[in-house]
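[1] sequence? don't have it. structure:
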């Protein structure tokens, strides 16, 4: 399957004291060979609380955890009548949570060995859960095949993974996102298992940075979507760069509208970037901006990683920036080493995803290479 990566743009601003800098990575949006239109990020039974989270449920007497999607949770044989008591408390969701998982390989024209059929989803999700101790998968990109999200729900239920669903915008100013929104809402409100595996819906991936909607309209759309999902208790966020907000004057209306905060953390593209292992100051700068402006909401690094290779669409903005497998590994090891710092974040700490599951999905960023082999030992901490 042919994929091209988007061009990465960059802007950064030095503060008046010439000490701090803001970097603006342009994340690499996946493109499907099947259509140009695809070019172009919890609830319990209610949304995530903005203030202090409730205590995590205690383990059950049979030795398994009593909340989904914890490691020891055993999926029930039948669908429960309510999500009351179903989800683990947000204050347990820090450190490594899972992977971004790009879905444009769902098309029927894709070669069978990588096509994201239900069988393929079951296999990948089981690996994500069992090999790495993941609790979640964060969807990335778009799949417009009828019934695809129902396949996601089936695979997530079968493997015990939670899902951060996504409404994908294109780059051509079209309105295909509306059909994607309506299709996802239909699945979330009609599939009886959907609300038990869908932790939240991302309304766009970098919609502010891409300027797909004015921030006031984006906030309004988020609010509208929240009302449509109120009956199933699924909250809504926007998956975005710090700079995506900053270049829109902070877009505080969007930050106020969303239920939790999904953050793109791609410090390789900073003009101050050097090595993956040395990226903590860059991560901390954006993290602290969201803490300052996020009103205590739960935070996740979802599009989060360091490339192992460069390409025409993945180029550094610092002559010192190093793209290599060693630096990809170093970046995630660095996050592991700051587990205690991330744990100090709002509502029990900041959880992070690895971007992305496999180089088949986005070259250079995968934990697996395109031959299905791990590029380096990856056993991130899930608690500290």
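    Cool, got the structure. What you are looking at is a predicted structure, and each value in this text was computed from that prediction instead of being measured. Residues are numbered from 1 along each chain as shown.

[2] CA only for contacts and neighbour counts going forward, please
    Will do.

[3] Spatially nearest residue to residue 143 (excluding sequence neighbours)?
    residue 104 (5.3 Å; C-alpha to C-alpha, 6 or more residues apart in numbering).

[4] count of neighbours near that neighbour?
    Residue crowding around residue 104 was assessed by other C-alpha atoms under 10 Å; the count is 24.

[5] Hmm, residue 142 and it touching each other?
    Yes - taking contacts as C-alpha atoms under 8 Å, residue 104 lies within contact range of residue 142: 5.6 Å.

[6] all helices in this protein, in order from the N-terminus.
    Ranges of helices within the chain are 118-130, 148-159, 176-190, 194-197, 215-228, 242-246, 252-257, 280-293, 325-337, 339-343, based on DSSP state H.

[7] which of those helices is buried the deepest?
    Most buried of the helices of the chain, by mean neighbour count (mean count of other C-alpha atoms under 10 Å): helix 194-197, with a mean of 27.

[8] what's it packed up against?
    helix 148-159, helix 176-190 (3 or more C-alpha pairs under 8 Å, 6 or more residues apart in numbering; DSSP states H and E).

[9] got those helices as CSV, with distance to residue 288 columns?
    Formatted as CSV, the helices and strands packed on helix 194-197 follow (distance: least, C-alpha to C-alpha, whole Å):
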stretch, distance to residue 288
helix 148-159, 32
helix 176-190, 31
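
[10] Ok, which of these comes nearest residue 343?
    Across the helices and strands packed on helix 194-197, residue 343 has its closest neighbour in helix 148-159 (26.2 Å, C-alpha to C-alpha).

[11] Residues contacting the closest one, please?
    Residues outside helix 148-159 that contact it (C-alpha atoms under 8 Å, 6 or more residues apart in numbering) are 75, 106, 117-118, 121-122, 125-126, 129, 162-163, 184, 187, 191, 193-194, 197-198.

[12] can you do 6 Å?
    118, 121-122, 126, 194 (C-alpha atoms under 6 Å, 6 or more residues apart in numbering).

[13] for comparison:
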């Protein structure tokens, strides 16, 4: 076997081993603390919304079938003794009777908002259900975060609470809101039997990491107990998302969700206070208003209808890690194969440095493309979301073949004009045009994400798995050869500045502890460098 064959085979083997080792390490189960629940013990209470994929509370004519609620409650009875609801419309007026059937009690929610007529229907129905089902309805939660949303004044809310208390007899009445809004409206305590607070460490103004979330919840609960002496404090919502974008140190993941749940439940049992977990099932409809993270707070997966973790058992953050390895090996074979095929007619052959550049592209692309495929259904919502993220994935896959072929052919990275200028395109070969097209698409892909993260970042994901292979593949040929001389112009200069600004602003805006933002910022800076090298050829030429 000649040296020209041994070198690429050796590099491909090394890259493949690195990818296998990386995902075997990342795919290992993450250990959990001992279960805070004794054998046969269930959670004190869990938030329940009945909506499945394709259903939403914003559908005016939607009516949830009783059979659907019955199926959900049958499953929830295995993990909890209580469910908290948020409204009585859309079929939820049947919930108390179904809860009784499955041995569940309820914190019955009455939804309040800006629509006075709708509020009256909710109030009348909620009061009736509490009166008719005192064995099931253990408390009435009148309003959920209506002060936070600014849809009702504290005065009107207080009047509403007093009216409900006068109607439901011995059934306790409460109001639920983020803990800061209880601090600002202490006068409401005279109208409730106990105070219901929401503590969501991920959504705090200063987000808290998963490791600190349990103690944070405990600390805030104690703070509120001191602020409202003589009133029981119920933690009406606390939890952690299993997927979505980071907020500073707060990383959504399956293991972090399980870790937070273990810590919160253990501390609640130790301190002797009540806690309600948000939420029972993932709610896909929330993704439209809160991004990927909004649809992944459930203890039970929306699509499989199975629990995401078992108490006290290790949890996998990347259950598809074996598929990631398989995809990575395909990428390595495709990248080296494309370079070999493109370079087989070269008199001097592909140089060792060029094989090294191919290996770089194959490593980064192979290590991330499988994860990008796994992230596709999590981060894509609706036709536009699937189209956008599917195109990002397609560009990444194309880059893994096109750019190694460019390197193997002994060509440099071509500027935008080779693909966009008809006259230049007419006298360019296929390799040059493909190289320029990947550069254009890569800049559009990264630039679009950067624009979102600069101007509307709160609910936007960091699609770093899809973008990493593209950026690495575009950089690779510049490590061994200058860019093509003809055609570079103002477009590359402007794009380079855009990437530079995005690469600096996004990590600083998100916080340096957000490694997803730092990763994306690094991709922007690498692409800015790549574009600078491309347009620098024009100046030197």
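    Yep, that arrived. Because the structure is predicted, anything quoted here is derived from the model rather than measured.

[14] mind checking how far the residue nearest to residue 143 of the first structure is from residue 224 of the first structure?
    27 Å (C-alpha to C-alpha, to the nearest Å).

[15] re earlier: adding distance to residue 208 of the first structure, write the helices of the first structure out as CSV.
    Compiled in CSV, the helices of the first structure are given as follows (distance: least, C-alpha to C-alpha, whole Å):
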stretch, distance to residue 208 of the first structure
helix 118-130, 30
helix 148-159, 25
helix 176-190, 15
helix 194-197, 27
helix 215-228, 7
helix 242-246, 5
helix 252-257, 9
helix 280-293, 15
helix 325-337, 26
helix 339-343, 25
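
[16] between these, which one is nearest to residue 170 of the first structure?
    Nearest to residue 170 of the first structure among the helices of the first structure is helix 176-190; the distance by C-alpha to C-alpha comes to 7.3 Å.

[17] how big is the angle separating the closest one from helix 148-159?
    40 degrees (axes from the mean of the first three to the mean of the last three C-alpha atoms, to 10 degrees).

[18] which residue in the second structure lines up with residue 303 of the first structure?
    Alignment note (TM-score structural alignment): residue 303 of the first structure maps to residue 237 of the second structure.

[19] what do you get for residue 323 of the first structure?
    Aligned partner of residue 323 of the first structure by TM-score structural alignment: residue 252.

[20] so what's that match up against?
    241-244.

[21] Among those, which one sits closest to residue 466 of the second structure?
    residue 244 (15.0 Å).

[22] before we move on, back to that, check contacts around the match of residue 303 of the first structure.
    198, 276-278.

[23] let's see 8 Å
    Applying C-alpha under 8 Å, 6+ apart to residue 237 of the second structure gives the contacts 47, 197-200, 275-278.

[24] Please identify the nearest residue in space to the corresponding residue of the first structure for residue 173 of the second structure, excluding sequence neighbours.
    Superposed on the first structure with TM-score structural alignment, residue 173 of the second structure falls opposite residue 236. Nearest residue to residue 236 of the first structure, sequence neighbours excluded (C-alpha to C-alpha, 6+ apart): residue 201, at 4.8 Å.

[25] which position in the second structure aligns with that neighbour?
    By TM-score structural alignment, residue 201 of the first structure lines up with residue 140.

[26] That match contacts residue 128, doesn't it?
    No - counting by C-alpha under 8 Å, residue 140 of the second structure does not reach residue 128; the two are 11.1 Å apart.

[27] if we can go back for a sec, run a quick neighbour tally on the match of residue 201 of the first structure.
    For residue 140 of the second structure, the count of nearby residues is 29 (other C-alpha under 10 Å).

[28] residue contacts, the residue mapped onto residue 265 of the first structure from the second structure?
    Matched by TM-score structural alignment, residue 265 of the first structure corresponds to residue 199 in the second structure. Residue 199 of the second structure makes contacts with 178-179, 217, 220, 235, 237-238, as judged by C-alpha under 8 Å, 6+ apart.

[29] what about stretch 475-494 of the second structure, start to end distance?
    End-to-end span of stretch 475-494 of the second structure (C-alpha to C-alpha): 18 Å.

[30] if we can go back for a sec, what separation is there between the residue nearest to residue 143 of the first structure and residue 365 of the first structure?
    When distance is defined by C-alpha to C-alpha, residue 104 of the first structure is 16 Å away from residue 365 of the first structure.

[31] for residue 253 of the first structure, same thing?
    For residue 253 of the first structure relative to residue 365 of the first structure (C-alpha to C-alpha), the value is 32 Å.

[32] okay, now the equivalent of residue 210 of the first structure over in the second structure: neighbour count?
    Counting by TM-score structural alignment, residue 210 of the first structure lines up with residue 149 in the second structure. Neighbours of residue 149 of the second structure under the rule other C-alpha under 10 Å: 11.

[33] What of residue 372 of the first structure?
    Neighbours of residue 372 of the first structure (other C-alpha under 10 Å): 12.

[34] which one in the second structure is aligned with it?
    Under the alignment (TM-score structural alignment), residue 372 of the first structure maps onto residue 305 of the second structure.

[35] what sits against its match?
    Contacts of residue 305 of the second structure by C-alpha under 8 Å, 6+ apart are residue 281.

[36] and what of residue 240 of the first structure?
    Residues near residue 240 of the first structure by C-alpha under 8 Å, 6+ apart: 205-209, 262-264.

[37] now the closest residue to it other than its chain neighbours: how far from residue 167 of the first structure?
    Computed as C-alpha to C-alpha, 6+ apart, the closest residue to residue 240 of the first structure that is not its neighbour in sequence is residue 206, at 4.4 Å. Going from residue 206 of the first structure to residue 167 of the first structure by C-alpha to C-alpha gives 11 Å.

[38] Does residue 299 of the second structure touch residue 310 like I think?
    No - counting by C-alpha under 8 Å, residue 299 of the second structure does not reach residue 310; the two are 10.0 Å apart.

[39] Comparing these two, which residue is more hemmed in?
    Higher neighbour count among residue 299 of the second structure and residue 310: residue 299, with 28 against 12, using other C-alpha under 10 Å.

[40] Contact partners for the closest residue to the more buried one other than its chain neighbours?
    Closest residue in space to residue 299 of the second structure, ignoring its immediate chain neighbours: residue 280 at 5.3 Å, by C-alpha to C-alpha, 6+ apart. Counting by C-alpha under 8 Å, 6+ apart, residue 280 of the second structure touches 46-49, 76, 298-300.

[41] Go again with 6 Å.
    So residue 280 of the second structure contacts 46-48, 298-299 (C-alpha under 6 Å, 6+ apart).

[42] what's the matching residue for it over in the first structure?
    Using TM-score structural alignment, residue 280 of the second structure pairs with residue 357 in the first structure.
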